[in-house]
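Trainee: my questions concern the predicted model and sequence given below.
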Amino acid sequence: MRGAGTAVVAAALVLLAGCAGGAEKQQDGPGRAVKQPAHATQAAATREIPGVGAALRSRIPAGSRQVVAVYGDGVRSADATIVLYTRNGDLWKRERSWSGHNGKRGWTTDHQEGDRKSPVGVFTLSDAGGVLADPGSGLPYHRSPAFAAPRSWAKSHWHDFDLVIAIDYNRVKGTSPLDPTRPQGQSKGGGIWLHMDHGSGTSACVSQSKADMEYLLRTLDPALHPVVVMGDRAHLAA
C-alpha cells in the first residue's frame, strides 16, 4: 500500500507541475494587480457571445447553456478578462465578469508540454476539486491533500490549487483533475485548470480570485453542459 500511495503522490506532483509550473513558479514577477470581481451591470442579451467568431462559436456544443469566456488581452499577454454567459432560448446573457490570468507566455493553437502558453479553444468543464472542502460545487468535486502546491514553490503560490476546475483539454472526463491520463499523449500537455490566482501568469492554466472560483463552482451546472471558450481576443474573434 505504501508503494501505491507513493505513486498517487508522484502522479499528483506531475499534474501540479503541468498546471502551475513547479519550481519555475518562484521566478514569476508580481504581474498586474488582481482587481476585485467586476459584478457588471446587466447587459442586454445577444444572439451571439460578444467577441467570439464563427470558428470557435461552431465548436460550442448545441446543448451548452453556460459559457465561461476567457478573453486574453493579447497573444503574448498573461492578462485576461473572464465572463460568464448563460443562454436562455436563442439569447446569451452576460452574468458576471472579472479579471484573471492565463499562461505567462500567452496563447497558442498548438499547445505543447512546457510551452507556458494556454491553449486556444472550446473545452467542456466536467470535474472540480482542491485542497479545501467542497464549497457547494455543482460539478463533481474531488477533495484531496494531493492538490497542495509543493512548499518548495514561492509562498505566493501555495494556495493556487485550494480550488480548481479541470479544463477538459487532453484529459479523461469524469475523473479527478489529478488524473494524469493524457489521451493525446504526454507531448500535448495537460493538467490545465481554472484555479486560484497568485497575481501573475500561469504555466497554461487560467487563474482568478478565490471568490470567483467559489462563484463558478456554485454556479456551473452539469445539466447546462458548461464549456470554457478561451484564447486571445484576435483568435477568439476569428
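Mentor: Everything's here; your move.

Trainee: use CA for all of it now, contacts and neighbours both
Mentor: Will do.

Trainee: so which bits of stretch 172-185 are buried?
Mentor: Going by neighbour count (16 or more other Cα atoms under 10 Å), the buried part of stretch 172-185 is 172-173, 175-182.

Trainee: got it, and stretch 123-138?
Mentor: 123-132, 134, 137-138.

Trainee: and the buried residues of stretch 172-185, which two are furthest apart?
Mentor: Greatest spatial distance in these: Ser176 and Arg182, 12.9 Å, computed using Cα to Cα.

Trainee: thinking again about what came up before, kindly reformat the buried residues of stretch 123-138 as CSV containing secondary structure.
Mentor: Output for the buried residues of stretch 123-138, formatted as CSV (DSSP: H, G, I helix; E, B strand; the rest coil):
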residue, secondary structure
Phe123, strand
Thr124, strand
Leu125, strand
Ser126, strand
Asp127, strand
Ala128, strand
Gly129, strand
Gly130, strand
Val131, coil
Leu132, coil
Asp134, coil
Ser137, coil
Gly138, coil
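
Trainee: so where does the residue nearest the centre of the chain fall, helix or strand?
Mentor: Centroid-nearest residue in the chain: Leu194, 2.4 Å away (criterion: Cα atoms, centre = their mean). Per DSSP states H and E, Leu194 falls inside strand 193-196.

Trainee: dropping in the other structure now:
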Amino acid sequence: MHISGTLRAAAVAAAGIALLAGCGGSGGGSGGGEARHDDAGARHGTRGARPTPGAAPASGLKRIPDVGERLRSRIPAASRQVLAVYGRDADSAESTVVLWTRRGNTWDRTHSWAAHNGKRGWTTDHREGDKRSPVGVFTLSDAGGVLPDPEPGAGLPYDQSPGYAAPHYWPRTHWHDFDYVIAIDYNRVKGTSPNDPTRPQGQSKGGSIWLHMDHGSGTSGCVSLPKSAMEYLLRTLEPAQHPVVVMGDTAHLGA
C-alpha cells in the first residue's frame, strides 16, 4: 500500500523546514519529540548478558518467552504478529528483536536480529529528549521512508517522501536512518504518516518513536535494525494480523 508524500514534501520544502527532529517527525527545533541528533560515538551499556529470547524451543510455544504477565496482558487477543524488543538492561543501548507469529494457539519465532534502542536505555516514563526508549506494548499501524516500499510492497500503509531524509549536518553514518521507518504508536495518531507531528499526550511526553535503519549505536529513543530486517518487516507485517511491539529491558519485560 502506498500513500503519496509529494504534496507534503513540497509543503515542507516551501516552508524551509530542517526536517526530522531526532528519531523522527518533521518540523524545526525539537518539535518531533526527540533530540536533534544521536551521538555517533555513543557507547553501548555493558552490564549483564545479552538475552537469548526463545532459545529453546522456537516454535509451538504457549507464551512469548521472557515477557511477564504485566506486559503480556496488554497484548491484544487479536494480535498474531508480535515484535519483541529484548533490551540488554535498563541503561544499555543494545537489544535483540524477535518477530513472534501466532499459529493457532501457539507462538513461533519467525526471525530475530541484533538491534539498538535509546542510547541511555529504557524508561517507563518517557520524556522528550531523555534518550531512553519507552517500555510498553504499542500497536504498529503506519510506515514510510525516503525509499519506495520494498517489492512486492509493504503490508502497512506506506508514505514515501524525501521529507524523511536526515539532515546532512548529522554524522554521515546517520544519513540513511530513515530510508525505511515503521511508526511505533507511542503518543501519535494512528492512521497518519509517521511524520505527523501530532502528540495526543502533549510534547513533554516525546514522540516520533520509530523502528528505523541502524547506524551502529544507540538512538534518541527509537529502535533501529539492519536494512534487511526493515525490508523483511515491511513485507511481513499486516494490518489484518494486528501487529504490535512489546519492548523494554529484561527486568521490565519479565515483570
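Mentor: Received, thanks. Values in this document were obtained by computation on a predicted structure and should not be read as measured data.

Trainee: now the strand holding Leu194 of the first structure: which residue numbers in the second structure?
Mentor: The alignment of strand 193-196 of the first structure onto the second structure (TM-score structural alignment) covers residues 210-213.

Trainee: same check, this time on stretch 50-62 of the first structure
Mentor: The alignment of stretch 50-62 of the first structure onto the second structure (TM-score structural alignment) spans residues 65-77.

Trainee: what sits up against that stretch?
Mentor: Applying Cα atoms under 8 Å, 6 or more residues apart in numbering, the contact partners of stretch 65-77 of the second structure are 53-54, 136-137, 244, 246, 250, 253-255.

Trainee: could I get the full set of helices for the second structure?
Mentor: Taking DSSP state H as the criterion, the second structure carries its helices at 6-15, 69-72, 227-236, 250-254.

Trainee: so the residue in the second structure sticking out farthest from the centre versus Arg8 of the second structure, what's the distance?
Mentor: Here the second structure reaches farthest from its C-alpha mean at Ala14, the gap being 28.8 Å by Cα atoms, centre = their mean. For Ala14 of the second structure, the distance to Arg8 of the second structure (Cα to Cα, to the nearest Å) stands at 10 Å.

Trainee: please name the nearest non-neighbouring residue to Thr202 of the first structure.
Mentor: Gly103 (4.5 Å; Cα to Cα, 6 or more residues apart in numbering).

Trainee: give the buried residues for stretch 32-46 of the second structure.
Mentor: Quick answer for stretch 32-46 of the second structure (16+ other Cα under 10 Å): 32-38, 40, 44-45.

Trainee: no, scratch that, I was asking about stretch 75-83 of the second structure
Mentor: Buried residues in stretch 75-83 of the second structure (16+ other Cα under 10 Å): 75, 79-83.

Trainee: and the buried residues of stretch 172-185 of the first structure, which is closest to Gln208 of the first structure?
Mentor: Nearest to Gln208 of the first structure out of those is Pro177 (Cα to Cα; 17.3 Å).

Trainee: so what does the closest one match up with in the second structure?
Mentor: So, by TM-score structural alignment, Pro177 of the first structure is matched to Pro194.

Trainee: was I right to think that match contacts Gly207?
Mentor: No: the pair Pro194 of the second structure and Gly207 does not pass the contact test of Cα atoms under 8 Å, sitting 10.2 Å apart.

Trainee: next, show the common contact partners of the two.
Mentor: Residues touching both Pro194 of the second structure and Gly207 by Cα under 8 Å, 6+ apart: Gly25.

Trainee: next, count neighbours for the closest residue to Val12 of the second structure other than its chain neighbours.
Mentor: Leaving aside its sequence neighbours, Val12 of the second structure sits nearest to Gly163 (Cα to Cα, 6+ apart; 7.0 Å). When neighbours are defined as other Cα atoms under 10 Å, Gly163 of the second structure has 26 of them.

Trainee: ok, Gly163 of the second structure touching Val146?
Mentor: Yes: assessed by Cα under 8 Å, Gly163 of the second structure is found in contact with Val146 at 7.2 Å.

Trainee: how near is the nearest residue to Thr198 of the second structure once chain neighbours are set aside to Leu71 of the second structure?
Mentor: Closest residue to Thr198 of the second structure apart from its sequence neighbours, by Cα to Cα, 6+ apart: Arg188 at 6.1 Å. Remark: distance between Arg188 of the second structure and Leu71 of the second structure (Cα to Cα) = 20 Å.

Trainee: hmm, back to that, and the gap between the residue farthest from the centre of the second structure and Ile3 of the second structure?
Mentor: In terms of Cα to Cα, Ala14 of the second structure sits 20 Å off from Ile3 of the second structure.

Trainee: and for Ser193 of the second structure?
Mentor: Distance, Ser193 of the second structure to Ile3 of the second structure, using Cα to Cα: 9 Å.

Trainee: list the residues that contact both of the two?
Mentor: Common contact partners of Ser193 of the second structure and Ile3 (Cα under 8 Å, 6+ apart): 158-159.

Trainee: give the contact list for Arg87 of the first structure.
Mentor: Counting by Cα under 8 Å, 6+ apart, Arg87 of the first structure has contacts 64-66, 93.

Trainee: returning to what we had before: greatest separation within the buried residues of stretch 123-138 of the first structure: which pair is it?
Mentor: The largest separation in those, counting by Cα to Cα, is between Phe123 and Leu132 at 24.6 Å.
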